[in-house]
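Asker: Sequence and predicted model, in that order:
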Amino acid sequence: MSQSSQYAYLFKFIVVGDTGVGKSCLMLQFTDKRFQPVHDLTIGVEFAYRMVTIDNKKIKLHVWDTAGQEAFRSITRSYYRGAAAALLVYDITRRETFNHLATWLEDVRQHADWNNKVTIMLVGNKTDLPHKRVVSTEEGEEFARDNGLAFIETSAKTPHNVDQAFVDTAAMVYGKIQEGAIDLSTCTGVKEGEGVAVMDLYNGTLSSQVLGGCCNS
């Protein structure tokens, strides 16, 4: 493995929420540093990755962007399994996306399937549209506090707080590892870097190790 591709840990992230809240745009901004104003609806799941540094250690984030439509819910739920972390996203300009958070949260906690240890960041997206805001920051903070979640507001367009949303969530997962709250010997969305195969998005290859890994199904 080349020096540039080495990393201490791999974390599996999922991004969930209603259709149109900006999940795909958040992932694209984080992994590719660009904003795509017109984005096709996600069909099933999309995947990307990026390396971040926490406590002087390189950590690779595998990010799975899941479709928000009810028609794909049975498909996307299978990708929740073993997730180390989830970004639970709503649109601050659409009240209904906030009202649906409890259902999404229940889905994540039920299907991530490792004793409710998944780290969840509540993300209020589209802060670049303050004149259209209908969900206050205080409401987001209250929902997060009542449900034991971290909270941040972002704009996938500007890109206010996008990196922070992912990196802060990864830092919380890393903290749990250091505290011994995550057992690395069990099959979760956390893998030590030594010998872990990764997808190469540039040449389109996917290692059989990843294909056979129980945490990537």
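Answerer: Done, it's in. As the structure is a prediction and not an experimental result, all values here were calculated from the model.

Asker: alpha carbons only for contacts and neighbour counts from here, please
Answerer: Fine.

Asker: Show which residues not belonging to the helix ranked longest in the chain make contact with it.
Answerer: For the chain, the longest helix by residue count, based on DSSP state H, is helix 162-179. The contact list for helix 162-179, computed with C-alpha atoms under 8 Å, 6 or more residues apart in numbering, reads 11, 26, 29-30, 52, 54, 61, 84-85, 87, 119-121, 123, 152, 154-156, 182-184.

Asker: Inside strands: which ones of those residues?
Answerer: 11, 52, 54, 61, 85, 87, 119, 120, 121, 123, 152, 154 (DSSP state E).

Asker: putting a second one here so we can go through both:
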Amino acid sequence: MAATATSKPVRDEAEPAREKLPLKPQVVRIEVLGDEKVGKTSLICSLVSRHFSEKVPSVLLNVQIPAEESDENVIVSITDTSSRVSDLMRVTNATKRSDAILLVYDLTRPETFQRLRRWLDFIAKNKEIPVVLVANKVDINAVTPTTDGPYASQVRHLVNTYPVECSAKNFTQ
């Protein structure tokens, strides 16, 4: 009897069966931007070490959080950035590779909030990307932190932005 076109090909017994390899976890790249001394590095260090330290480097190397430690089973790659003008090209390149931005400002220094527009313009020039606006240092701000606070209401209308208030020091959000 002749084989038909719909029959399965015969596998050579010497050839091992192909096992399904597990899929590599997806990598989510997050860049942390903001003015100098707003707490970018402290937020990252607190997240990774699960405690606050007064002594942190000025900028961290790229931080990787393994897939098994994330809720979504993805590798989270966090890029800390410098606020120095001399590092602008490096920051620009990191922005282009990122999947999301954490734009950090300091609740105790209103000028860092006022400069958010400059940062948002910089981001928009490089890539359309979700931006989480992070109001840091709520632990030392006299205003009670709420997502409906005065800063949040001023940025809520911005496209692709999501405001949060937190503290690297005492892990509040």
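Answerer: Structure received. Predicted, not measured: the structure shown is a model, and the values here were computed from it.

Asker: After superposition, what is the TM-score?
Answerer: Once superposed, the chains reach a TM-score of 0.75 (TM-score structural alignment, normalised by the length of structure 2), with 146 aligned residues with a C-alpha RMSD of 2.3 Å.

Asker: quick check, nearest of the ones in strands among the contacts of helix 162-179 of structure 1 to residue 209 of structure 1?
Answerer: residue 11 (15.5 Å; C-alpha to C-alpha).

Asker: The closest one pairs with which position in structure 2?
Answerer: When structure 2 is aligned by TM-score structural alignment, residue 11 of structure 1 is paired with residue 28.

Asker: separation between the equivalent of residue 60 of structure 1 over in structure 2 and residue 40 of structure 2?
Answerer: Residue 60 of structure 1 maps onto residue 75 in structure 2, with residues paired by TM-score structural alignment. Residue 75 of structure 2 sits 20 Å away from residue 40 of structure 2, going by C-alpha to C-alpha, to the nearest Å.

Asker: Counting neighbours, go ahead and name the busier of the two.
Answerer: residue 40 (28 against 19; other C-alpha atoms under 10 Å).

Asker: Structure 2: helices as residue ranges?
Answerer: Using DSSP H, the helices found in structure 2 span residues 40-49, 88-97, 110-114, 116-126, 150-155.

Asker: For residue 106 of structure 1, the count of nearby residues, please.
Answerer: Number of residues near residue 106 of structure 1 (other C-alpha under 10 Å) recorded here: 10.

Asker: From what I see, residue 36 of structure 1 and residue 25 are in contact.
Answerer: Yes - counting by C-alpha atoms under 8 Å, residue 36 of structure 1 touches residue 25, with 6.6 Å between them.

Asker: okay, those two: which has more neighbours?
Answerer: Ranked by neighbour count (other C-alpha under 10 Å), residue 36 of structure 1 and residue 25 place residue 25 first, with 25 against 13.

Asker: quick one: what's aligned to the more buried one in structure 2?
Answerer: Using TM-score structural alignment, the equivalent of residue 25 of structure 1 in structure 2 is residue 42.

Asker: Of the contacts of helix 162-179 of structure 1, grab the buried ones for ChimeraX.
Answerer: Buried residues among the contacts of helix 162-179 of structure 1 (16 or more other C-alpha atoms under 10 Å), as a ChimeraX selection:
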select :11,26,29,30,52,61,84,85,87,119,120,121,123,152,154,155,156,182
